[in-house]
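Novice: Prediction below, plus the sequence it came from.
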Amino acid sequence: MRNFFCLTALFAVVFLLNSCKSSEKETGQIAVSWQLVTNFTEVENGFEARFTLANHGNTALTDKNWALFFNMSPRPIIPTKTSQSATVQHINGDWYKMTPNAGFTLAPGDSTAILYAGTEAVIKLTDAPLGLYFVFYDKDGKEENVVEVANYRALPLTKKEQQLRGKADLLPLYTAAKRYEDNLALSLLGANQLQKIVPSPVKITSGSGTLNLDKSFPIYYGNGLETEAKLLSQKLKAVTNTDFPVQGGAASGKGIVLKTGPVSVNGVAKEAYKLDINPNGITITGSDAAGVFYGVQSLLALVPTESYLKPSASLTLPLVQVEDAPRFAFRSMHLDVSRNFQTKETVLRLIDLLAFYKINHFLFYTTEDEGWRLEIDGLPELTKVGAQREHTAGGMAAPVLHPAYGSGPKAYEEGKHGSGFYTKADFIEILKYATERHIKVIPELNFPGHARAAIKSMEARYERLMKEGKEKEANEYRLVDPNDKSVYLSAQGYKDNVVNVARESTYHFYEKVVDEITKMYAEAGLKLDTFHAGGDEVAEGVWTKSPEAAQLLKDNPAVKDPKNLQSYFFGKLLKRLEKRNLSIHGWEEVALNKSPEGKYLPNPEFVGKKVVPYIWNNIYDLDLGNRLANAGYPVVLCNVTNFYFDLAYNNDPQEPGLYWGGFVDTRANWTFAPFDMFKTTYRTSMGKPLVFSGLEKMKPEARKNVIGLESQLWSETVKGREMLEYYSLPKLLGFAESAWAAERPWETIENREAREKSMQTGWNVFANTLAQKELPRLAVLNNGYNYRLPLPGAVLQNGELKANIEYPGLSIRYTTDGSEPTAQSTLYTAPVKVSGKVKLKSFDAAGRSSRTAALDGNAAGSTLD
């Protein structure tokens, strides 16, 4: 049994309690601890934190012989009121260092504390510094040794001033009592009240009786459906341990029949299907092969969860008729493998999961500031340099990627996730695997910002070829103006992550990469027809002191201002990509201009040119998605408040994830009204009510411009497969419901009170379905996924324990002797008298459990978990 994917495994990674491979003499000599002091400072939304260094070695630290490097969520550092013995400073991105001030000394056996302060409050253990390592210097100031910190710990965040983001944070603390209060709106439902298929089909009609399905029912398939038939056979074998024979042609008796034919549901033909389970067998008719495939997924969803947990030679299936088609043709998940790398095997597992829940696009984010993850013929530096992170004495200027997100000072170190890439063969395998499951992979090359890995790789190439005397070749793909003195800071803290849009070599590089990726698609038997051009978060100040950009502005007076060069770049790039017959997707900025006041406005220039902006910003620019759809752009909605899987489920300090856009749980993924987003997002990330008056609503005629929805998993805090799956599950199921299922009744209810009542009724069914059906199945599907189970809610009133759960149908077990609850601990069924230290966990039918909730039965009230 895995408990919260072994809590220790997660936070061992997060806090880098790593074992250094150096000799014992080199490691453990300097112990480091970190503590958040408070978020309630004189600086609005600021924080104060403290490092403590303890010298357990035999050599003193002086004011010249050391520096401590680490990664931390990018936050501006500000001076403290009192002088400190060492200074914490930002280098680039999330890379920081601490250096001693004059007179510093730390003798053997001594310890010292260094206070530092910054903006943007810290409330998560995943915000704590990680990837710590010392660099020791000789008497001449040269690097002598690099040693990872083996003895490091971050102290827990237990106080209000550590768990709230200052006075402006209006959200309640995450306590057992708060969960209990929230869960009171939910109730346990019987098996016959659960959702039969996730995501919900358009129409499902139940018959009376069941079908006992075993290997005596062959799988018959029509033309072009062999792949679907073989995949179904594999899945049925997993739950029966028997082989279901597969054969082409018409059925010659009872069996499972896969065929295509005219199918239209709710006026939608593409991907539509009909599923009929009757006493004589099963028939799946799809309008196309994708429709048949989704009918297969619905059939597999109807297999009882008990059969997944305890396979037997036959399956008992309900007699049903299903008529179904998707609400949106574009249903996607984005995965960032650049901030932290994921293996090919993990990507393939994710593709299987997406297919099961009828997601049909996969935005594969393989280029970023912190990593280039795809082998490109003719540009070996992209992976030799851009795919690995390591310490560099050259700092920002060196053609190397520095450590990020705790990757440490060594490239490709075991247990770290900063280095890695996919070979051409890997990528082609991923393309084929996804295609077999009717998932379209969309590659992305994010320019002009978020390009540091490409920039540093091409600088390494430039230096290599210049040494060889090949100046023309050296400049062929160079991405920067070497004389650019512009000063800027990106959203992720980078000072050097934007390409120069005045250079022809920048466009030449982009075309080269696109053409090589096109060849890989061809090798996979596919045609690349959609490409994501990125285009987001170009910082203010870029290109302002570039001689090459200044010349471009002189030659093109209509551009007027450096801030308009991003639109200039996209327009010029678009013409080149149009010649390759590509539809161009991008983040919302590709369809925007900036007014002189800095406000984003829809840019009419690219309407009707196969440009599709993805809209994430519904919290700082509330009606942006509506305005772009109204302006005529086809849009993909990936709202941060609903679909960002990397945002933490809640404000529990131990719950991993980011929170700059608020907190996103499964209910938020499920609760989405795509044509009226104001109906489901009420508050800012700090809990302040949003005001929608004066904003633009989506026009009825613009609804056709919403081509679909996308969920996002950015990976700053995601280390490895288990964290990826934990962040995604069960959120993905709520997203799938929003992307596939027909319009929910509550989406059109104008009265907020009535709407929320309807919404709660629907959510209660979905939450019960998660607990009783979907999550336990995920424990064994494809050898088991790692999903999150919620902590129980609980209160103590007059010595009586009352407990409940966010997903009714999960069991709650508790102890009163301070021990950790197990599947054999006392089952909570009703309020009960208790005393002592009460600990509770939720469990599902597969034996998986949540983290522990704790209360003090001897105190007047409950304590924080």
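Specialist: Great, that's in hand. Being a predicted model, the structure only gives us computed values, none of them experimental.
Novice: CA only for contacts and neighbour counts going forward, please
Specialist: Fine.
Novice: give the contact list for the residue nearest to I439 when sequence neighbours are not counted.
Specialist: Taking CA to CA, 6 or more residues apart in numbering, and ignoring the residues beside it in sequence, I439 has N360 as its nearest neighbour in space, at 4.3 Å. By CA atoms under 8 Å, 6 or more residues apart in numbering, the residues touching N360 are 330-332, 354, 438-440.
Novice: cool, and N278?
Specialist: 210-211, 319-320.
Novice: this is the comparison structure:
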Amino acid sequence: MCVQAQHGPADLSIYWQTDAAYDGKNQLRYQLVLKNDGRKAFSLNEWDLFFNTMFPILDEQTEKYAIKDLKGNVFQITFSGQTLQPKDSLVISYTSKYIIPGVSMLPNGFYLLNNKDKKTFFGIEKVSYKMLQRSAEENRSYLAELYNKNKAFEKAESNILIFPTPKYLKESKGKYRIKHKITVQADTSLYPMVSREVSSIVSVEFTNGGSADLVLKQNPSLGAEAYHLTISENQISIEASQYAGFLYAIKSIKSLYSGVKHTSGEKVLPCVEVKDEPRYGYRGFMMDIARNFRDKSIVLKYLDLMADYKLNVLHFHFIEDEAWRIEIPGLPELTEVGARRSPLFHEGNALMPAYGSAADTQARYLTRADFIEILRYAQERNIQVVPEIETPGHARAAIKAMWARYNRFMRQGKPELAEQYLLHDPEDKSVYNTPQNYNDNVLNPALPSVYTFIEKVLDEFALMYKEAGVPFTKVSLGGDEVPRGVWEGSPKIKAFMEEQGMSSVHEVWTYYIDRINKICLKKGLQLAGWEEIGMVNKGKGMVVNPNMADKQNMQLDVWNNVIGGGQEDLVYRLANAGYPTVLISASNTYFDMMWDRSFDEPGLNWATYADLYHSYSLFPEDYFANIHTYYSGKKLDRSRISQLERINEKGRAHFLGIKGGVFAETLLKDENLDYLAFPRFYVLAERAWAQRKPYESEKTFDISKFDKDYASFIDRIGRVELQEIQDRMAFRLPKVGLKQEGKIVLFTAEYPGFDVYYTLDGSLPTQTSSKADKATGIRVERGQKLTIAVLDKNGRRGPVSTLDIE
């Protein structure tokens, strides 16, 4: 329970800045300035300050305060007799283990907890930051470089008529003029889909015979997702073998329609012949609603977008260390405890605040009914929903929830029920630390209750799929980031190893993977998981496991191709070893990565910086062909890269496809997801659907041809696709590059389709500001401060560029 404090959050504010000792290299000292904005003195001695930060902070003790790492991303500051007088402030200096490269790594989620009653708390809402800026010289150089890069892709040599690009398209003379109402001839099973998809363009009337405007014919010779589309001056004809093909043909008609300039109220389509099918059968998007919650409406919105761009798998990441976001009947603690974060986590009825949740104590999760609706909605759009149940690592929310259940039943004198779903060994003294700074988040494979829990959860998911009328054929059970040291101090593991004749905890890992795979096989499920489930540690780190039984029932989602990380060729090695693999490239399609090195760009940077060109540069099966064009520096050792394994023909047969995704550590608001995902999402759509280009090979790569395709790609994205979604998506608008030539500043935008506005007094541009003219540039005078940005039709402003005029 939250008890209202005498002093509320309006009385205090926090300002973040670098410390005087900060140099961005060896001295990573930062400051939190805590100020009393109220009219009464505030006794800090009664309160402890808590907050989140992405990067660990060193413990520190001074005369006025002490800083302590509580694990996860939670830090505590205690005070020594400090009283803040009105308008007074306290400077708290601390040292980070890593440099803070951007806004998403700034500390957040500040709250105060009364250290006497341990129940009274309040969040601090007034938090501001002194943003780190480039020097004037560095900024001028950066903007000029951006100008030149944008300039190189301003002219599109070919027009993309349908996006993503179809396998074959031939345009002919003439136009099909769309009537106010069109007649449709199709199998009755297709009526709902056709009505839903076509009604945004024109009214529909179905007919069983005669001459129809739109005819859908079954052609059993075509693949499951293939279609043939013919648009003549008199009729539109679609051939497909299954529902998916008909759906994608209509999506292509809508895409064609979006790119046409309709004049005088006339709706037309160019006459075309299209023969199309996807490059990959697996075309996925991973959505994380665990670390920061997104409700059902956001999931449905993204399912619509996935369908529009012909993606067919939603990898649903809703279970993590920081939250369990799905209702499971019979295990209420999973959402009562596992979906709730609270400053009162020490009471055992909630998780610790994380990623900026601060004093928000509401349990946020999808109900069973929500998930069933999502399943049905996805099925209508030919999208398979694959739930991810994180095991054995990233399982802290489940562990803490089942520990609360254990304690509840123990208090009731029911030890058998208490132990039924216990997920950890309370006597485990193992010392480990995960990349997310946890030391208590891994399931214990020696406990039979772990497998009872997994089966219980899988059975409940099966019931939800059954009620939705959707086949349940695949589940991800995680498998990633189990750290060194885990299980080594567990008496349960020691006894289990002796029983099994094991000599190393590394053998516990392969036992666990084999066992959960057998559980999935028993339930008619394919086991999906991160790359580690197809790997083994033989004492020198994880390597490909060639001996895993039933490997064909295991889909590996491979993210690790980080340049310089030592696993650049991992996806190819696993595919070559016979594992069905899906590439989710951290270097290209992890959309939670920062766009560039600008401090105000949101996202993370541990894998890469990825602007649209960088993302588009991915060649899924041959990414060494052009890696030198978007990476540089010491990490790109061409002599070492040449020694890495390439995919072979056996590997290509096991390479199922690709996906992109957004992990949610930095997504405090819904619009943060839109900003990070779009427009990079379009790269995923193109690479997953469009056929392999002739230059996607180390032998045939031609950067001039690639760059021409990229220019056409961004032309379509900027002038058509982003225009279509700007009323429902807060996507990233293009940034403006600048180049001063005397008294004229020239400008370019990263992608076209939007107006550019500017001021010369340093104020932020709005729609009432001057509109920049590309033909003339911007006339300036020495001493002015040019501030320029793209604005969309609704007045939303893109990243701002500023230039001090010399």
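Specialist: Nice, I can see it. Computed from a prediction, not measured in an experiment: that's the story for all the values here.
Novice: Mind checking which of the contacts of N278 of structure 1 are buried?
Specialist: Using 16 or more other CA atoms under 10 Å as the burial test, those include 211, 319-320 as buried.
Novice: if we take those residues, which one ends up nearest to S312 of structure 1?
Specialist: S312 of structure 1 has its nearest neighbour among the buried ones among the contacts of N278 of structure 1 in L211, at 14.6 Å by CA to CA.
Novice: Leaving out chain neighbours, which residue sits closest to that closest one?
Specialist: L211 of structure 1 sits nearest to L317 (CA to CA, 6+ apart), 5.1 Å away.
Novice: what about the aligned residue in structure 2 for the one you found, distance to Y176 of structure 2?
Specialist: L317 of structure 1 maps onto L269 in structure 2, with residues paired by TM-score structural alignment. Remark: distance between L269 of structure 2 and Y176 of structure 2 (CA to CA, to the nearest Å) = 5 Å.
Novice: and for these two, which residues touch both?
Specialist: I231.
Novice: which residue sits closest to A690 of structure 2, ignoring its sequence neighbours?
Specialist: T165 (5.2 Å).
Novice: Could I get the full set of strands for the stretch 701-850 of structure 1?
Specialist: Using DSSP state E, counting those that start in this stretch, the strands of the stretch 701-850 of structure 1 run over 706-713, 793-797, 800-804, 811-815, 826-827, 832-833, 837-843.
Novice: Could you export those strands to CSV, including columns for mean neighbour count?
Specialist: Shown next, in CSV, are these (neighbours: other CA atoms under 10 Å):
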stretch, mean neighbour count
strand 706-713, 23
strand 793-797, 23
strand 800-804, 21
strand 811-815, 23
strand 826-827, 15
strand 832-833, 12
strand 837-843, 26
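Novice: Put together a markdown table for these, with distance to S407 of structure 1 on each row.
Specialist: As requested, the strands of the stretch 701-850 of structure 1 are exported to a markdown table (distance: least, CA to CA, whole Å):
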| stretch | distance to S407 of structure 1 |
| --- | --- |
| strand 706-713 | 19 |
| strand 793-797 | 36 |
| strand 800-804 | 40 |
| strand 811-815 | 38 |
| strand 826-827 | 42 |
| strand 832-833 | 48 |
| strand 837-843 | 33 |
